[in-house]
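Peer 1: Just to be clear, the model below is a prediction. Sequence and coordinates:
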Amino acid sequence: MDVTGRQLQGLLSALCKRRFYGESISTETLLEAVYTPAGVEEEDAVSHIASLEAVLSRAADANMDPADVETVAAETPGLSEAQQEYLVRFWQAERGKVHDAMQKQATWSSHLGHLAWRIDVQTAARDEAERNEPTAILELKTKPGHSSPGAASNRTLRFEMRREQLGDLLGEFKKIEDRVASMMK
């Protein structure tokens, strides 16, 4: 298939935009822009697009590194060595952006963006002898998930916990950790 490197780069970019970034780019548009000037028959072109899209989807779903993409591309029929090299280089440059886009699409509700904490110990005052109680101060920042435009922006929640409350919270975290560990076996 006689598709130049520049055409293949544009095709891969368009396929990524269509598959991962939500842009509506029709197959007909790709056929006209890439394959018609190269004189490729429509059936072969559609098969080539499907092959490239399958490799990109598989690479994105598994968050493959470039070496794995190279292996998958080599196993894909209809891709020349030069096209395989372009595909690997393209994936190397685009992998992080695709991963971020897929993660954003998969997160529908707000999620934890940042957690900060510190322990303060109040010292005794002249009139209060028993005031040396530690207090945990936590700050949680949430990020909005993938939802409709105009969704709530980042929110910050700050609160304090006494020693007993912190112990209870750590106990609950331990239960969750144990449950996850038992499910992983």
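Peer 2: Alright, I've got the coordinates.

Peer 1: okay, CA-based contacts and neighbour counts for the rest of this
Peer 2: Fine.

Peer 1: how distant is whichever helix in the chain runs longest from the center of its chain?
Peer 2: Determined from DSSP state H, the single longest helix within the chain is helix 81-106. In this view, helix 81-106 has its centroid 11 Å away from the chain centroid, taken as C-alpha atoms, centre = their mean, to the nearest Å.

Peer 1: Using neighbour counts, pick out the buried residues of that helix.
Peer 2: The neighbour-count check on helix 81-106 (16 or more other C-alpha atoms under 10 Å) flags 83-91, 95, 98-99, 102 as buried.

Peer 1: Next secondary structure element downstream of it?
Peer 2: strand 111-121 (DSSP states H and E).

Peer 1: show me where this structure has helices.
Peer 2: So, for the chain - with DSSP H - the helices run 5-20, 27-30, 36-38, 42-61, 66-75, 81-106, 163-184.

Peer 1: right, so of those, which gets closest to residue 134?
Peer 2: For the helices of the chain, proximity to residue 134 was assessed by C-alpha to C-alpha; helix 163-184 is nearest, at 6.5 Å.

Peer 1: hmm, back to that, can you redo the buried residues of helix 81-106 as a markdown table with distance to residue 2?
Peer 2: Compiled in a markdown table, the buried residues of helix 81-106 are given as follows (distance: C-alpha to C-alpha, whole Å):
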| residue | distance to residue 2 |
| --- | --- |
| 83 | 10 |
| 84 | 14 |
| 85 | 15 |
| 86 | 14 |
| 87 | 15 |
| 88 | 18 |
| 89 | 19 |
| 90 | 19 |
| 91 | 21 |
| 95 | 26 |
| 98 | 27 |
| 99 | 30 |
| 102 | 32 |
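
Peer 1: How many residues are close by residue 42?
Peer 2: Counted with other C-alpha atoms under 10 Å, the neighbours of residue 42 add up to 14.

Peer 1: ok, second structure coming up, stack it against the first:
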Amino acid sequence: MADAESGKALSGLLNGIAQSKYYGNTEITEELLKTELYAELPPDEFRALHDKMRGIIKSIVSADMDLNQIDAFLTAQTKKQGGITADQSLVIAKFWKNHKKKIRESVINQSRWENTLKSLKWRVDVKSQSRHTDQGSSSTAIVEMEIGGKDKEAEFLCLELNETKMNEMLKKLSEVEESLAALTQIS
């Protein structure tokens, strides 16, 4: 029974750390976690446990570990002196399996400082030739983009491009792609 309760308390601690550090919930504090989950634990022991778990989560998040990596990492942590127990390892692995996607999205969103492309729609409109005019058929590309930031309202941008402008834009995008490829190969 004590193992199940300690597993629940550790799971609650990990969730609390995720809530405060990655999900922006300012109501979850270290003091709240101590009083709600580990009231019987002396303050210095709780602080050590809290800091250890926060460090483990930070390592897992920064490496964006998959399930194989997490198993290897946690196994190493159990063998390390002053590391974690096998039961704690299981709770941490389960926590990461359940929270990986949401924490990853949160970290990505926190690291953005500019607007992002939220959606992109495009189509090609073709004008057909009319019997009464000499104008031939022409095509136009219509590109609609939704752009927005963290706390900003989304803006919409609509571009109408003929074949010449579309080819120019594709050429410029190709140049950008080549520049980025060259920069990433240098690093």
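Peer 2: Done, it's in. These numbers come from a predicted model, not from an experiment.

Peer 1: circling back to that earlier point, compare the helices of structure 1 and give me the one nearest residue 125 of structure 1.
Peer 2: When the helices of structure 1 are ranked by proximity to residue 125 of structure 1 (C-alpha to C-alpha), helix 163-184 comes first, at 19.7 Å.

Peer 1: Give me the mean deviation of that closest one from structure 2.
Peer 2: In the superposition against structure 2, helix 163-184 of structure 1 averages 0.7 Å from its aligned positions (mean C-alpha distance after the TM-score superposition for structure 1).

Peer 1: counting contacts, what elements does that helix pack onto?
Peer 2: Applying 3 or more C-alpha pairs under 8 Å, 6 or more residues apart in numbering; DSSP states H and E, we find helix 163-184 of structure 1 packed against strand 134-143.

Peer 1: Can you spell out which helices and strands pack onto the strand it packs on?
Peer 2: Going by 3+ C-alpha pairs under 8 Å, 6+ apart, strand 134-143 of structure 1 lies up against strand 111-121, strand 155-162, helix 163-184.

Peer 1: For residue 133 of structure 1, find the nearest of the ones you listed.
Peer 2: Nearest to residue 133 of structure 1 among these is strand 111-121 (5.9 Å), distances taken as C-alpha to C-alpha.

Peer 1: Just tell me the aligned range of the closest one in structure 2.
Peer 2: Aligned by TM-score structural alignment, strand 111-121 of structure 1 corresponds to residues 116-126 of structure 2.

Peer 1: contact partners of the matching stretch?
Peer 2: Stretch 116-126 of structure 2 is contacted from outside by 137-149, using C-alpha atoms under 8 Å, 6 or more residues apart in numbering.

Peer 1: re the thing from before, now render the helices and strands packed on strand 134-143 of structure 1 as JSON lines, adding distance to residue 29 of structure 1.
Peer 2: Formatted as JSON lines, these follow (distance: least, C-alpha to C-alpha, whole Å):
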{"stretch": "strand 111-121", "distance to residue 29 of structure 1": "38"}
{"stretch": "strand 155-162", "distance to residue 29 of structure 1": "42"}
{"stretch": "helix 163-184", "distance to residue 29 of structure 1": "46"}
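
Peer 1: List just the one of these that sits closest to residue 13 of structure 1.
Peer 2: Nearest to residue 13 of structure 1, of all those, is strand 111-121, at 29.3 Å by C-alpha to C-alpha.

Peer 1: Compare that closest one with structure 2 and give me the mean distance after superposition.
Peer 2: Mean deviation of strand 111-121 of structure 1 relative to structure 2 after superposition (mean C-alpha distance after the TM-score superposition for structure 1): 1.4 Å.

Peer 1: can you check stretch 53-60 of structure 1 too?
Peer 2: Relative to structure 2, stretch 53-60 of structure 1 is 1.4 Å off (mean C-alpha distance after the TM-score superposition for structure 1).

Peer 1: list the buried ones in that stretch?
Peer 2: Judged by neighbour count using 16+ other C-alpha under 10 Å, the buried positions of stretch 53-60 of structure 1 are 53, 55, 56, 57, 59, 60.

Peer 1: Now for the residue nearest to the fifth one when sequence neighbours are not counted: which residues touch it?
Peer 2: When the adjacent residues along the chain are set aside, residue 59 of structure 1 lies closest to residue 69, with 6.3 Å between them (C-alpha to C-alpha, 6 or more residues apart in numbering). By C-alpha under 8 Å, 6+ apart, the contact set of residue 69 of structure 1 is 55, 59, 88, 91.

Peer 1: Which contacts among the residues you listed does structure 2 share?
Peer 2: Retained in structure 2 (both residues aligned by TM-score structural alignment, their matches' C-alpha atoms under 8 Å) from the contacts of residue 69 of structure 1: 59, 88.

Peer 1: Does residue 128 of structure 2 touch residue 140 like I think?
Peer 2: No - using C-alpha atoms under 8 Å, residue 128 of structure 2 is not in contact with residue 140; the gap is 11.6 Å.

Peer 1: which of the two has more neighbours?
Peer 2: Neighbours of residue 128 of structure 2 and residue 140, each counted by other C-alpha under 10 Å, are more numerous for residue 140; the result is 18 against 11.

Peer 1: Tell me the residue in structure 1 aligned with that one.
Peer 2: Residue 140 of structure 2 maps onto residue 135 in structure 1, with residues paired by TM-score structural alignment.
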